[in-house]
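Chemist: prediction below, plus the sequence it came from.
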Amino acid sequence: MSDNTWILTAHCASELGTVDAVTGYLYHNGHYIEELHSFDDKISQRFFIRACFRTDGGFDEEKFRTLFELRADKFDMQWELQPQNHTPKVVIMVSKFDHCLNDLLYKNKIGQLNIEIPAIISNHPDLKPLADWYQIPYYHLPISADTKPEQESKLWQIIQETDAELVVLARYMQVLSDDLCKKLEGWAINIHHSLLPGFKGAKPYHQAYEKGVKTVGATAHYINSDLDEGPIIAQGIEPVDHTYYPEDLIAKGRDIERITLSRAVKYHIEKRVFLNDNRTVVFKD
């Protein structure tokens, strides 16, 4: 990642000239576009654009923002600008399963995910040794029906104190309250197996085995008050057959979960995801 590369994202109502509002501004100010994606949704009549551009020489961010705001105002455009090498703070929530957490920690360690992890929060103590190995603070917050409000209050306090820009539920096996879901809406990502809604409850892969499923997969989505029904960011799927016993389906599912979750996190931190009502626009790399 280069210090002189920036990401500009914007969305607004579909109007003539929206592409030029971004690309024309970058061209006339001598900025070279390295990557460009745009989409015009005919149903919602919304326009979305993401431009990754390079600046040669000095870059006056304040001047850029002031002048672009004048151009964006003509279209009532909502926009964001961030350096490509920005490192967002990401709080990870987890229970006992470690495959998604392990994948995120490893990819962060080798530089594949450009994030800072100031805290790992869990309702169980099991994964503290893993957090300790990576030298990341681990917060064990047990929860019961009686203590849920108090536990979520502590959880929210940690998220605020760490200045988290994203929260990742890496197989956090607790249903969040409507109040916390509303606070995290649009900036918290969850992962679950894609056997839902057909195979609910305990041992979904055993249920799937009994029905002879031919595919397994995972879905990463933003959380909202509808359990496992938030706007989808990424999905993964792989074929299976009669040779897969329940334990094989579980292993395959875990692999897909970790890959799909890390992909969704990557898309989010690189500003590739736009909320479009209860759907998303995702500009893949």
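Modeler: That came in fine, so what should we check first? Numbering: from 1, shown residues only.
Chemist: C-alpha only now, for contacts and for neighbours.
Modeler: Will do.
Chemist: is it true that residue 99 touches residue 254?
Modeler: Yes - in this structure, residue 99 sits in contact with residue 254. The criterion is C-alpha atoms under 8 Å, and the distance is 6.8 Å.
Chemist: compare the two and say which is more crowded by neighbours.
Modeler: Relative neighbour count places residue 254 above the other of residue 99 and residue 254, with 21 against 15, counting by other C-alpha atoms under 10 Å.
Chemist: what's the distance between that one and residue 210?
Modeler: Using C-alpha to C-alpha, to the nearest Å, residue 254 is found at 19 Å from residue 210.
Chemist: then residue 233?
Modeler: Residue 233 sits 30 Å away from residue 210 when distances are taken as C-alpha to C-alpha.
Chemist: more neighbours, these two?
Modeler: residue 233 (26 against 11).
Chemist: neighbouring contacts of stretch 181-194?
Modeler: 165-171, 216-225, 228, 253, 257, 260-261, 264-265, 275 (C-alpha atoms under 8 Å, 6 or more residues apart in numbering).
Chemist: this is the other structure I want to compare:
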Amino acid sequence: MPETTHQHLHNFQEANKDKGRLLICCPDQPGIVGAVSNFLFQNGANIMESSQYTTDAYEGTFFLRIEFDCPGLQGKEEEMKSKFRAVAENFNMKWDIKFVYELRRTAIFVSKQLHCLRELLWEWHSGELVTDIALVVSNHEDARELVESFGIPFHHIPANKDIRKEAEAKQLELLEEYNVDQIVLARYMQILTPDFVAAYPSRIINIHHSFLPAFVGANPYGRAYERGVKLIGATSHYVTNDLDEGPIIEQDIMRVDHRDHAEDMKKIGRKVERSVLARGVKWDLEDRILVHKNKTIVFN
């Protein structure tokens, strides 16, 4: 790991050693915010940021994200969680307390297109993407020099539909060895099996162009040019067993017109893809996303 990146992460941990995030999903009813606020007050915590959302009255689901500061938080993680269980049970909550100084360990999967990988590595190197990139896995060798220049382990594991199970077995073994918390598919052009997805539920983030499902398969930009599309975009989402249909995290678009040829569209598309993926990963790392059924609540 480059010294500057190591220092960024160390400084972040030191600056956030007393900070936590409380994430809640539960049936809506009066008193939730009061009970949570009182719990934090009773445990010496000060609320720094709070966001909430309630679905329509028919469904009535309440979502809450609170970022708090609590002196001496390090060392009493389990105590805080234990004490909060009584509050959670009273309101039938799905909940989690995240401790900001605990850096998440990320694995990046990539194939031959490196634009999204480059964006993630640059934001990580500059301190904008706060995570410990544990390793990069690829079914090609193209990214090795780039990845190793950042001091990150690179692992080449050939993969295709004929050897998918064998490849995933090696990948899962590596992910366990490196104690990985989440996976980012930075244009990894392989379909994941249900067993692989089940090992990291709502912890695999993917990026795809917005032509799906209109231009599925090879050469989407060429076919989009022939069709005369006027918007190019990208979608970052969590991976599920329904291909490219998982809960959406972030989307963006850029306009094109008849003067933009297929290669121009490809360049524009790559620009959108890398920014949309980076934003999605950043919000996930900041615990700003709550997954509910097949959609997300994003407190950005």
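Modeler: Cool, got the structure. Keep in mind that this is a model prediction, so the values were computed, not measured.
Chemist: ok so, going back, now for residue 99 and residue 254 of the first structure: what residues contact both?
Modeler: Going by C-alpha under 8 Å, 6+ apart, no residue sits against residue 99 of the first structure while also sitting against residue 254.
Chemist: the longest helix in the second structure is where?
Modeler: Scanning the second structure for the helix with the most residues, using DSSP state H, yields helix 262-285.
Chemist: how far apart are it and its match in the first structure?
Modeler: Here the mean offset of helix 262-285 of the second structure against the first structure after fitting is 0.8 Å, by mean C-alpha distance after the TM-score superposition for the first structure.
Chemist: now that helix: buried residues?
Modeler: By neighbour count on 16 or more other C-alpha atoms under 10 Å, the buried set for helix 262-285 of the second structure is 262, 265-266, 268-285.
Chemist: which strands or helices does it pack on?
Modeler: The contact analysis (3 or more C-alpha pairs under 8 Å, 6 or more residues apart in numbering; DSSP states H and E) places helix 262-285 of the second structure against helix 115-125, strand 204-209, helix 220-227, strand 231-238, strand 248-255.
Chemist: now those in JSON lines, with distance to residue 136 of the second structure?
Modeler: Below are these laid out as JSON lines (distance: least, C-alpha to C-alpha, whole Å):
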{"stretch": "helix 115-125", "distance to residue 136 of the second structure": "9"}
{"stretch": "strand 204-209", "distance to residue 136 of the second structure": "14"}
{"stretch": "helix 220-227", "distance to residue 136 of the second structure": "26"}
{"stretch": "strand 231-238", "distance to residue 136 of the second structure": "19"}
{"stretch": "strand 248-255", "distance to residue 136 of the second structure": "22"}
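Chemist: shouldn't residue 278 of the first structure be in contact with residue 233?
Modeler: No - using C-alpha under 8 Å, residue 278 of the first structure and residue 233 do not qualify as a contacting pair, with a distance of 11.1 Å.
Chemist: so who does the nearest residue to residue 262 of the first structure once chain neighbours are set aside touch?
Modeler: The spatial neighbour of residue 262 of the first structure that comes closest, neighbours along the chain excluded (C-alpha to C-alpha, 6 or more residues apart in numbering), is residue 104 at 6.3 Å. Residues in contact with residue 104 of the first structure (C-alpha under 8 Å, 6+ apart) are 113, 258, 262.
Chemist: show me what the last one lines up with in the second structure.
Modeler: Residue 262 of the first structure maps onto residue 278 in the second structure, with residues paired by TM-score structural alignment.
Chemist: check the first one too.
Modeler: For residue 113 of the first structure, the aligned position in the second structure is residue 129, judged by TM-score structural alignment.
Chemist: which residues in the second structure form strands?
Modeler: Listed in chain order, the strands found in the second structure under DSSP state E are 19-27, 46-54, 61-69, 94-99, 105-110, 132-138, 154-156, 182-185, 204-209, 231-238, 248-255, 289-292, 295-298.
Chemist: in JSON lines: those, plus distance to residue 196 of the second structure.
Modeler: Formatted as JSON lines, those follow (distance: least, C-alpha to C-alpha, whole Å):
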{"stretch": "strand 19-27", "distance to residue 196 of the second structure": "26"}
{"stretch": "strand 46-54", "distance to residue 196 of the second structure": "32"}
{"stretch": "strand 61-69", "distance to residue 196 of the second structure": "29"}
{"stretch": "strand 94-99", "distance to residue 196 of the second structure": "24"}
{"stretch": "strand 105-110", "distance to residue 196 of the second structure": "13"}
{"stretch": "strand 132-138", "distance to residue 196 of the second structure": "14"}
{"stretch": "strand 154-156", "distance to residue 196 of the second structure": "18"}
{"stretch": "strand 182-185", "distance to residue 196 of the second structure": "11"}
{"stretch": "strand 204-209", "distance to residue 196 of the second structure": "10"}
{"stretch": "strand 231-238", "distance to residue 196 of the second structure": "13"}
{"stretch": "strand 248-255", "distance to residue 196 of the second structure": "20"}
{"stretch": "strand 289-292", "distance to residue 196 of the second structure": "19"}
{"stretch": "strand 295-298", "distance to residue 196 of the second structure": "21"}
